[in-house]
Structure formats: C-alpha cells, structure tokens
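**Q** fold the stuff below for me.
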Amino acid sequence: MSVAPAQPPVTSTDPETLGWMRGFPPAPDRTITFQDGSFRSFPELRWAWSNIRQLVPTVNVWRGAGPASVLPREDHDIGAVGSTTMDGRPMTFEKMLEETYTDGIAVLHRGRLIYERYFGALKPHKPHIGMSVTKSFTGVLAGILVAEGKIDPQAPVTDYVPELKASAFGDARVHEVMDMTTGLAYTEVYTDKNSDVWGLRRANGMAPIPPDYDGPTTIFDFLVAQKKQGEHGKAVAYKTVNTDVLAWICRRAQRYDAVRSALRAHLAADGCGGGRILSRRPHRHRERRRRSLHHAARSRPLRRDHAQSRPLQRPPDRAFTGR
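**A** Got it, this is the predicted structure:
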C-alpha cells in the first residue's frame, strides 16, 4: 500500500521566510512568474494567491459612493477549540490552520467578526484570489436576473447565446447550465495536465500557453468547441464551463457587461469597502474575483444581520431551481 508523502512544515513554505519576490529584480531562484507556470506550483502559490494582480491582468469594480457597512468586532480566541481529524488525530483549530497552509481566515458569528488571522504573504488590506467561490456569486447574479424576468430558466441556452448552437450546449436549457446537469465530454481533473480544465485555464488566462499549443486561446473559442457526452438534465457534474456559459447568458440578458454591472449593484447594497478586483483578459466571460477577508465578510450571503440594515430583495427559490 502506498504511503502519502509527509507534508512539509508550514515554516518551510512561508513566503516571508523564503523571501519570494524580494528586491528588484528578485533573485532568480526567488522569482515567481506567470510565463513559466511557477505561480501555480507549491509553495510558490502561497505568495502568488495573495499577489495575483502582479501576475495576471485585473480590473477594479467600483462599489459606488456609499459608505462601507459596519463590520462589528467581538474578538474570541477560538484557536484552542479542539476537534478530531478524519484519521483520528486530536487537533486544535489553530493547528488546523497551520497544517492546511492557511493564508488568512475571518470567522463571523451572528454578524460579528470574532476571529481574524493572517499568515504568509496575505495582509488585511490585500485581496486573495477567490477561485471557485466566484461561481456562487455568478449564480446569485443569474438568480437576480431570473427574478427580474430577464432570464427564463426554461429557455434554450441558444435563445441568449446562439453562437453555442453547434456546441454541447446547443440543446441545453438555462436551468441545466445553472444546476450543472449538462452532459459534457469536458473533464475537470486538476492534477492531470491533459484534462480539459487545463485547456480552460489557458483560454481564460489562468495558465500560460505553451509554444506548441494548438488549442483554443480565448474563452469564446473554448466554449463553442465543447462536445456533448450523455444527456442533459440527468446528473449533476461539477464542471466549471457551465459557470462560464451562465455568465455569458447574463451578459446577453443585460445586453452589456452584466457580471460587472450587477456586481457593482451587489457591492453597493452590501456596503462593501473598496469594491472588488476581477481578473480580465479579452473574451473572458466569468471574471475571477479577488477580495480581502473584510470584503468577503461584508458579503450579504455571509451576514444575516445585513437583511435588516440594508434590505435587498432575495431572488425566489424558483430562480435557482428553474421551476
């Protein structure tokens, strides 16, 4: 039976200890770049995920002129709270953060910030890459457009994006994209460089394009090339391309950059300080968000108290179920 390799101690992966990207220019063995893919390697990514604006194009989304909402604090040291791991080891909350190479964490309880810690390259004022948390916000924005009558979940995808007619999405309905029940040949295995998700990363600007690469180099070309496998609506399968298509539908339903404009309305309603940062390259439909922990903590889905202080109509359940 194979034995998993031992994890390196957190101190040996700390960007501050390792001295990544210090000086100008940084030492060759301490340089992290997009072009060579080192920004995705471990432990380099512990610096990269907190400095992504230095590696890929980004754009700010203004939150509006209103004041930032109050984020009340009530500090509690929960670091000593104990639990048992899946392999039977006792572990404190603080130790868990260390063993999982956490960059930062903010814990809210009943609308109050009770615990906040930063490690490595992350600082309170710095945004951290949001990765697939972005999918949740894209889904919420789509739900709002459904509630406003601008998107019909039962409509064919091609009613909004006719360019997808010859693709796997050509006979899919919007709610199947929202629910990730489309039948796609696309694979999403992050540890397999031959998996389709790596083609998606090259197309959306989150992985370098090799010199001999002959695949799609824009998200538009990537999505229209998707092939069908199986039937739509039969089973849930987590595949990121569904969210990219959904963001494309949102943009068409709004007839302009819906993701950015609707996100701006969301930021204003939530009273988020400082707005948001989106990664950006031409033909990219689902921008990937970066946020500081305080920005994330101010997001409405995390704060029940916000419903009283800044009312905002919640999309009805049918907006997310397609019924």
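**Q** C-alpha only now, for contacts and for neighbours.
**A** OK.
**Q** what about stretch 163-173, start to end distance?
**A** 14 Å (CA to CA, to the nearest Å).
**Q** so what's the gap between it and the chain middle?
**A** 25 Å (CA atoms, centre = their mean, to the nearest Å).
**Q** next up, for comparison:
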Amino acid sequence: MNITLSKSLTATWVLGVLLSANVLAKAPQTPDQIPILPASAEALRGSAYGDFGRSWQNAPHNTTIYQQISRAFPTAVVWRGNGEVSHFEYNKQDLSKITFTNLKGQQETFQHHLDRTFNDGLLIIKDGKIITEEYHNGMKPHTRHHLMSASKSLTSTLFSTFVEDGSVELDKTIATYVPEAKGTAWEDVKVSDVLNMTSNVQYREEFDNPDAEVWAHESAVGWRNVAQGKPSTNREFLYSMNKMDKTDGKFHYRSSETDMLGQIMENVSGIGSAELFSQRIWSKLGAEEDAQCMVDREGACVVMGGFGTTLRDLGRWGQMLANGGKFNGLQIISQDWVNKVSTGDHEKFEHYTGMLPKGAYSAQFWIADNERNITSALGYAGQQVYIDRDINLVIVRLSTWDKPDYSYATDSYRAMEAISNHFRK
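**A** Model (predicted):
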C-alpha cells in the first residue's frame, strides 16, 4: 500500500469526498417535513460492490434513514438506566450572526453555514446551560439520530473504563485479549496503536475503490448486502485482514481499529458492547432516552459507526467530557482520559492537516486545535461534538449532508471555532 499521500487527499478519505459522481442531490427540507422510510431498506443497501453513492448513507436517503435507523437495520438498545433525568438549565442566546471565513475566503454567518449544509439538530451548551437548541428536517427532541463515526469517540470513553480498572493495558498486544487474533494480522499489534489508528494492519477508507477494505467491512457488518464468499460478520472481516507492505507509523484513519477495540472489551468482559456502554457510561448520564447501536449478523454492536442518540443526550455526554469526566454527580470516566483525548501528536497527523491545520488524533478523538486542547467527535455526513474545556463550551451538531464534502467539515470546524472565539474574548 502506498502511504505517501497528500494532506488534502487523505483527509477526504475520512468523509468520503472521493465518492462516485452519481451521488444523488437532495433539496433542503423544512422543519415540518417528516421523513418517511423508503419501501425497502434492503434495496438501499444494494450490491456490496455497487454504487456507494446510492446507498442509505447518502442523499437523498440519509435524512430519512439517519433518524429512523432502527426501522431500517437491526439495532441493540443501550438502556438509559432507571435513574432520574439530569435536566439542563437554559440561557438562550442568538449566535446566528457570528461570522467566520470559509474555505472560499468569504465571510459567512453561522446561520448561513448551517442552512447550506443540511443541519438536522444543533445544541450549544455554555457553562452547563443550553444557549441554543434547534431541530430541523423532521427531527424532534426524542429522535435518535445516527452518529456514524462520531461513535468512535463514544467507544473511546467506554474503552477508557477498561484501562482505568486495569483490565486492559495499552502496551499489551491484541492477542493478549483476543486469542482469536493469533495467526492474524493483529497478533502482534499493540493496543495503543489500535487506539490511535497507527497500526500496520491495512485498511483503506477509499469509497471510490471497491477493492478497498472499507467496502468488505461495510458488507460484513450488514450495511451493504453480503458478497458471496466474502466475510459476513464483523469478526470474520477483522480476522481476514492483511498487514501493510510498509507503514510510516503515522495516523491513518481506519474504522477497523475501532471495531477491534470492541472485540477487546467484549472478550475481557464477556458482555456485548451495547450493554457495556449502558452499564458504564449511558446509565450514569441521566439520559432522557435509550441510545441504540446497529448490530451485525451475530448481534454484535458495530462500535466504529453504529451508535444513535438524541441531541440533548449527546450533549450530556459532551458536557461530561467538558467537566473532566464528571456529570450527574458521578466521575464517569477518568480525568486522565479526558486529558489524553484533548491533545495529540501533531507530527503524526500530517496527512490530515488540510482539514485541521492545528489538529491531531488521539484515542479515537479528533483534536480540532492541538494548541488549545479542543477535542471533537466527527461522523460521516456531519455529526460533530466540539468541546472547548477552557471555556466550558460544548457544541453538538447532527446533520445529513447532501454530499460527504470535505469542505463542509472544514467550514463546520471554522464555524465552531468562531463560536469558541466569541466566548474567549
């Protein structure tokens, strides 16, 4: 595998900019339009090696499907627990006219950016109080919106509890915790390399290349129809992977690494990831609603991109991080882990600085600004959580972009930075 890649090209892999030209367009919807599930989710999945641009993940289907995943795919419930709901106070403020310089060099208001990039829900929390809360495109406060790869950061917070209690050590090999990995490409890979996506296991997140591993991966977890003779479960896919011919040891975005973290946690505990997330994270937040996780054909939670939550509940998770791991009167994850996911090795991030010039990647989190320790979760088509701990700011955005456009992600981060700068004055 050739790993010498331009910064902008590699960054686009993350969000699938290199899709076929056949991605369907969709018109903006008004808030009172209620999405209706297409007649056949199976038809949306299509051939495992067909036109990726016409899948359920893309326009015009994604606005509908992302808000109704449990009607289209098998999901596991992430129970909220039986505790009281932790309520937010409100201090409404109008931030819509805050401006930033977009990629085209133009001044753009925050509101205009949201309108042109298919925003479904927006939540801004300052000092623990909600200052902005909006729902669009049929989304409601009780709607569980699909998070795609923002799920990776939720998985990180769960994984932190295994590191904290000593049941997983980052300098051990994968085979230490997953005996099935012996004899596979994962056998001698360190847990820390999987956590930071710096392993030497080959995974190409190339959506324009049907031979890339991401296609077989999505087929294996049930996001696309299974190709005959190919892996039909997540585990089968992971154990079928190969080593890279060479690696530079730097961060390369690979969804397979997150699912291997899921394998570690399930092997160590003997409990499925959806239940683990409920026990260790979700039930402690005082969430209003159960969360959910898409599962593969074995019923295993697809932790690399399968979680779905409501807007406010995702805000509770983000506020927990802003509080140094504390929320609802509990220390849910360690302060050390929050520190870990707030800064990273910028030199290892060199292939992705086109999107985040001051960025880094650490333990399944995108560091939006490594100099100011601003961390974030990021998902395909615009699911984002932006956390500026210095000023106790949390921004949650749930979107279904009409196209997985690299420029949307960059401009979204610039818009959030403008909000951050507004409160840092």
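**Q** and the TM-score between them?
**A** Remark: TM-score between the superposed chains equals 0.85 [TM-score structural alignment, normalised by the length of the first structure]; 307 aligned residues with a CA RMSD of 2.9 Å.
**Q** how about the strands in the first structure?
**A** 58-61, 82-84, 90-92, 104-109, 112-118, 128-129, 276-279, 289-291 (DSSP state E).
**Q** save those as CSV, and put in mean neighbour count and distance to Arg22 of the first structure too.
**A** CSV is the format used below for the strands of the first structure (neighbours: other CA atoms under 10 Å; distance: least, CA to CA, whole Å):
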stretch, mean neighbour count, distance to Arg22 of the first structure
strand 58-61, 16, 22
strand 82-84, 12, 37
strand 90-92, 14, 33
strand 104-109, 16, 21
strand 112-118, 17, 19
strand 128-129, 24, 19
strand 276-279, 22, 24
strand 289-291, 24, 22
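**Q** Gly233 of the first structure: which of the ones you listed is closest?
**A** Gly233 of the first structure lies closest to strand 289-291 among these, at 28.6 Å (CA to CA).
**Q** what does that closest one rub up against?
**A** Defining contact as CA atoms under 8 Å, 6 or more residues apart in numbering, one finds that strand 289-291 of the first structure is touched by Lys126, Pro127, His128, Ile129, Gly130, Met131, Thr134, Arg276, Ile277, Leu278, Ser279.
**Q** what lines up against His145 of the second structure once you look at the first structure?
**A** In the first structure, the residue paired with His145 of the second structure is His128, using TM-score structural alignment.
**Q** could you do Tyr239 of the second structure as well?
**A** Alignment note: Tyr239 of the second structure maps to Val224 in the first structure; criterion TM-score structural alignment.
**Q** now swap in Gln67 of the second structure and tell me
**A** Per TM-score structural alignment, the equivalent position to Gln67 of the second structure in the first structure is Ser50.
**Q** residues contacting the closest residue to its match other than its chain neighbours?
**A** Spatial nearest neighbour of Ser50 of the first structure, excluding adjacent residues (CA to CA, 6 or more residues apart in numbering): His128 at 4.7 Å. Shown in contact with His128 of the first structure (CA under 8 Å, 6+ apart): Trp49, Ser50, Asn51, Ile52, Leu122, Arg290, Arg291, Ser292, Leu293.
**Q** hmm, try it at 7 Å
**A** Counting by CA atoms under 7 Å, 6 or more residues apart in numbering, His128 of the first structure touches Trp49, Ser50, Arg290, Arg291, Ser292.
**Q** try Leu311 of the second structure
**A** So Leu311 of the second structure contacts Gly121, Leu123, Pro141 (CA under 7 Å, 6+ apart).
**Q** ditto for His217 of the second structure
**A** Contacts of His217 of the second structure (CA under 7 Å, 6+ apart): Phe237.
**Q** tell me the spacing between it and Gln67 of the second structure.
**A** 23 Å.
**Q** ok, Gln383 of the second structure next?
**A** Gln383 of the second structure is 12 Å from Gln67 of the second structure, by CA to CA.
**Q** cool, Lys230 of the second structure as well?
**A** Taking CA to CA, one finds Lys230 of the second structure at 30 Å from Gln67 of the second structure.
**Q** and if you look at Val168 of the second structure?
**A** 35 Å.
**Q** state the span of the first structure onto which stretch 97-113 of the second structure is aligned.
**A** So stretch 97-113 of the second structure sits over residues 80-96 in the first structure, by TM-score structural alignment.
**Q** contacts for the matching stretch, please.
**A** Ile78, Gly79.
**Q** first-to-last residue distance for it?
**A** Per CA to CA, the first residue of stretch 80-96 of the first structure is 10 Å away from its last.
**Q** against which helices or strands is whatever helix or strand Leu398 of the second structure lives in packed?
**A** Applying DSSP states H and E as the criterion places Leu398 of the second structure in strand 393-399. Judged by 3 or more CA pairs under 7 Å, 6 or more residues apart in numbering; DSSP states H and E, strand 393-399 of the second structure is in contact with strand 119-126, helix 311-322, strand 383-388.
**Q** adding distance to Tyr203 of the second structure, write the ones you listed out as CSV.
**A** Below are those laid out as CSV (distance: least, CA to CA, whole Å):
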stretch, distance to Tyr203 of the second structure
strand 119-126, 30
helix 311-322, 29
strand 383-388, 22
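**Q** tell me the contacts of the counterpart of Val85 of the second structure in the first structure?
**A** Here Val85 of the second structure is matched to Ala68 in the first structure, going by TM-score structural alignment. Ala68 of the first structure is in contact with Gly271, Cys272, Gly273, counting by CA under 7 Å, 6+ apart.
**Q** can you check Ile209 of the first structure too?
**A** By CA under 7 Å, 6+ apart, the residues touching Ile209 of the first structure are Arg202.
**Q** from Ala43 of the second structure, how far out is the alignment partner in the second structure of it?
**A** Using TM-score structural alignment, the partner of Ile209 of the first structure in the second structure is Val226. According to CA to CA, Val226 of the second structure stands 13 Å off from Ala43 of the second structure.
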